[in-house]
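> Next come a sequence and a model predicted from it.
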Amino acid sequence: MYHFFRTQKIIWMPQELDAFQPYPVEIMPGRIFLGNLSQACNRKMHKDLKIKAHVNISMETTPYFKGNEDKLLHIKIEDSLHASLLPFFRHICHFMELHLQLSSVILVFSTQGISRSSAAVMAFLMHHNGETLKRSWAHVKKCKNNMHPNRGLVSQLLEWEKIIHGDYITDIMDPVY
């Protein structure tokens, strides 16, 4: 599926390895990717992955889809414990579902791709698949090992779980969260 990753090369020079840019991680095969700001600004990655929509959960902007509200959902929130993403979860989910129906490839990103964007992806998985926070967390963790929403976002994801399932199911006091 990703022919551009193929290479005949077996030995890499140190400067080549330093120049290597990791691609966003795949959350839903060929449909949803989770990444960071530098990946969101990389023209080659956009072309290779055929990205057609952005969910930007950061204060920064990118050169892509600027002024095109149909392809860009930009939620400007700071990376802090007090940032409130819960009011935007429903909008994020509807935006992503619409683009999945249109067969668009979506990149969800934040500045570092660790906290805010991971929370947005988990909220979508909980909504789209009817999953618990625990299952969504496990799925995203399997795809992106260094993801870790801050405690404020974890609490908001638990509230989102209650909205979706009618009750709290996941115990966020578990050290995993």
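Sure thing, it's come through. Just so you know, these numbers come straight off a predicted model, no measurement behind them.

> C-alpha from now on. contacts and neighbour counts both.
Will do.

> which residues in the chain form helices?
For the chain, applying DSSP state H gives helices covering 14-19, 37-40, 43-49, 89-101, 116-129, 133-143, 151-165.

> Can you get me the start-to-end distance on stretch 106-119?
Stretch 106-119 has its terminal residues 15 Å apart, counting by CA to CA, to the nearest Å.

> out of the helices of the chain, which comes closest to Thr62?
helix 37-40 (7.0 Å; CA to CA).

> tell me what the closest one is packed against?
Secondary-structure packing of helix 37-40 (3 or more CA pairs under 8 Å, 6 or more residues apart in numbering; DSSP states H and E): strand 105-110.

> Contacts for the strand it packs on, please.
Strand 105-110 is touched from outside by 24, 30-37, 40, 49-58, 96, 99, 116-117, 120-121, with contacts defined as CA atoms under 8 Å, 6 or more residues apart in numbering.

> Can you select the buried ones from the residues you listed in ChimeraX?
A single ChimeraX command is used to select the members of the contacts of strand 105-110 judged buried by 16 or more other CA atoms under 10 Å:
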select :24,30,31,32,33,34,35,36,37,40,49,51,52,53,54,55,56,57,58,96,99,116,117,120,121
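
> just to revisit the earlier point, most tightly packed of the helices of the chain?
helix 116-129 (a mean of 24; mean count of other CA atoms under 10 Å).

> sorry, back to before: figure out which of the helices of the chain is closest to Asn68.
Among the helices of the chain, helix 89-101 sits nearest to Asn68 (CA to CA), with 13.2 Å.

> if I pick Phe95, what's in contact with it?
Phe95 touches Leu73, counting by CA under 8 Å, 6+ apart.

> ditto for Cys143
So, once contact is read as CA under 8 Å, 6+ apart, Cys143 ends up touching 25-27.

> Which one of the residues you listed is nearest to His127?
Taking CA to CA as the measure, His127 lies nearest Ile27 of the contacts of Cys143, at 14.5 Å.

> burial of that closest one, as a residue count?
Neighbour count for Ile27, taken as other CA atoms under 10 Å: 21.

> one more structure, for comparison:
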Amino acid sequence: MMETVERFDQTEGYGHSLRNKYQVFEKLRATYGGDYARGQQKYSSGQHRIRFQLEPIGGDKEANIILVGVISANVTATDQYFNKTPSTYAWETSSHDWEDKTTIVENGQHKKVPKDKWAGAETGDILELIIDCDQQLIRIKNETRKTGDTMKVDLNNCPLPWKFIVIFSMYPDRAGSRLKLRPTVTRVTNSLGQTHHESKSDQGTFETRGRSSDSNGAFMVIDNSPDEELHHVIDGVYIGSQDAASNLPGLNECKITHILNVATGIENVFPDRYNYLNIELLDVPETNISKVFAQTNQFIEQALADNGCVLVHCNAGVSRSSSIVLAYLIGTRRMSYDDAYQLVKRARPNIRPNDGFVRQLKEYAAEK
């Protein structure tokens, strides 16, 4: 799961500004209505965690309305009523003299919910939003109040990619208030298992520490060229990227009959031509990849027993697919981790299982 530091590309509402398109909102005058900010990041696959705190600056103590959720990146809110805009999925807390309620928002439709389901949020609470594109849901956790909730997102109403949204409202008795997302240092794990830390400085600048030179701002491998080659590991077993899985001439040349897809968000290109096994795995050290070794080993072994050939692929062909092939060599061919790694490395030089996968593979080898 990726931990994300958000910045904002759109703000709407009455009388506020967003400093440097980052984490501070300012009420410039007393008005009646909501204020809104939408994140810059687009979420189309995988799981992402955004942790933040709504913190008052100055004399005001709380917001009247706090809403947190997602909206389709294809939708633009243009006024204070954005929280009623179709494609909005969120949780809203309202605290007024005349009402005190918690609400879920599904496709812009509000539904009051009991506080034993979602206790809501107040200024000062630390919140965590999980955006799970693969499962088509969002989760919210209030760390301060020890409550949380899960909401399913209908892709027909809120198509991917999604964006993070925050709304808050200060009413006239709170004129001149400010509210900000309190910056926290977050650890980001990229698709190669590398980690770095992101934060906002006291001066309001965006800082990154410990990022490897071979990754870019989107936390992906810097290589835009097609990677269509199928790399031969042993008789009948090939490894590659998602591009290789769509390379029909290459699949035919290698006589592929089975495809093992452990990518995230990649559909099978030729479902009528090949036997597929799909297991979506996140390429982060925390993923328990060892739990699928028995299933993937059996799939590869059965393909070979049927005189077939199997391609194992993930997104980049670097970490997940190589780990699955290594597990097969260790579990079925009784190779040591080092021997198996050298064999796969010779077949595809750019393999690099993340640190968590390496640890699990070595533990797996020790059990054999």
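Received, thanks. Since the structure is predicted, the reported quantities are computational estimates derived from the model, not experimental observations.

> quick one: TM-score?
Once superposed, chain against chain, the TM-score is 0.75 (TM-score structural alignment, normalised by the length of structure 1); 144 aligned residues with a CA RMSD of 2.1 Å.

> Dump the helices of structure 1 to a markdown table, plus distance to Glu78 of structure 1.
Below are the helices of structure 1 laid out as a markdown table (distance: least, CA to CA, whole Å):
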| stretch | distance to Glu78 of structure 1 |
| --- | --- |
| helix 14-19 | 29 |
| helix 37-40 | 14 |
| helix 43-49 | 25 |
| helix 89-101 | 16 |
| helix 116-129 | 9 |
| helix 133-143 | 22 |
| helix 151-165 | 12 |
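
> Check the gap between Asn268 of structure 2 and His232 of structure 2 for me.
To His232 of structure 2, Asn268 of structure 2 is 21 Å away according to CA to CA.

> There's contact between Lys200 of structure 2 and Arg209 in this structure, I believe.
No - Lys200 of structure 2 lies out of contact with Arg209 (CA atoms under 8 Å); the separation is 11.1 Å.

> so Thr103 of structure 2 touches Tyr89, yeah?
No - using CA under 8 Å, Thr103 of structure 2 is not in contact with Tyr89; the gap is 10.8 Å.

> Between those two, which has more neighbouring residues?
Tyr89 (31 against 21).

> how near is that one to Leu18 of structure 2?
Distance of Tyr89 of structure 2 to Leu18 of structure 2, given as CA to CA: 23 Å.

> Aligned to Ile51 of structure 1, what sits in structure 2?
In structure 2, the residue paired with Ile51 of structure 1 is Ile256, using TM-score structural alignment.

> ok, that match - contacts?
274, 308-311.

> From those, pick the one nearest Leu127 of structure 2.
Closest to Leu127 of structure 2, out of all of the contacts of Ile256 of structure 2 and judged by CA to CA, is Leu311, at 42.0 Å.

> and that closest one, what pairs with it in structure 1?
If you follow Leu311 of structure 2 across to structure 1 using TM-score structural alignment, you land on Leu107.

> First residue to last residue on stretch 25-39 of structure 2, what's the distance there?
End-to-end distance of stretch 25-39 of structure 2 (CA to CA): 13 Å.

> now swap in stretch 48-65 of structure 1 and tell me
Distance across stretch 48-65 of structure 1, first residue to last, is 17 Å (CA to CA).

> on that earlier part again, any idea how far Ser117 of structure 1 is from the match of Leu311 of structure 2?
Counting by CA to CA - Leu107 of structure 1 and Ser117 of structure 1 are separated by 10 Å.

> who touches both of the two?
Common neighbours of Leu107 of structure 1 and Ser117, counting by CA under 8 Å, 6+ apart, are 34-35.

> For Ile140 of structure 2, list the residues it contacts.
By CA under 8 Å, 6+ apart, Ile140 of structure 2 lies in contact with 127-130, 148-150.

> now, among those residues, which is nearest to Ser225 of structure 2?
Nearest to Ser225 of structure 2, judged by CA to CA, of these is Ile130 at 31.8 Å.

> Does that closest one touch His48 like I think?
Yes - using CA under 8 Å, Ile130 of structure 2 makes contact with His48 at a distance of 5.7 Å.

> who's more crowded, the two?
A direct count of neighbours by other CA under 10 Å for Ile130 of structure 2 and His48 places Ile130 higher, at 20 against 17.

> What residue in structure 1 is paired with that one?
In structure 1, Ile130 of structure 2 lands on no residue (TM-score structural alignment).

> tell me which element Ile130 of structure 2 falls in.
For Ile130 of structure 2, the host element (DSSP states H and E) is strand 126-132.

> And that strand, what does it pack against?
Strand 126-132 of structure 2 sits against strand 47-57, strand 137-142, with contacts defined as 3+ CA pairs under 8 Å, 6+ apart.

> Out of those strands, which is closest to Arg333 of structure 2?
Within those, the stretch nearest Arg333 of structure 2 is strand 47-57; the backing value is 33.8 Å (CA to CA).

> which part of structure 1 lines up with that closest one?
With TM-score structural alignment as the criterion, strand 47-57 of structure 2 doesn't align anywhere.

> tilt between the helix or strand just after that strand and strand 47-57?
Following strand 47-57 of structure 2 in sequence order, the next helix or strand is strand 65-72 (DSSP H and E). Put simply, strand 65-72 of structure 2 runs at 150 degrees to strand 47-57, going by axes from the mean of the first three to the mean of the last three CA atoms, to 10 degrees.

> Strand 65-72 of structure 2 to strand 137-142, inter-axis angle?
160 degrees.

> show me what contacts Ile75 of structure 1?
Ile75 of structure 1 makes contacts with 55-59, 88, as judged by CA under 8 Å, 6+ apart.

> Then Lys141 of structure 1?
With CA under 8 Å, 6+ apart, Lys141 of structure 1 has these contacts: Met147.

> Okay, the equivalent of it over in structure 2 and His231 of structure 2: tell me how far apart.
Aligning on TM-score structural alignment places Lys141 of structure 1 opposite Lys345 in structure 2. Distance of Lys345 of structure 2 to His231 of structure 2, given as CA to CA: 10 Å.

> And for Pro349 of structure 2?
10 Å.

> circling back: out of the helices and strands packed on strand 126-132 of structure 2, which is closest to Tyr36 of structure 2?
Closest of these to Tyr36 of structure 2 is strand 47-57, at 13.4 Å (criterion: CA to CA).
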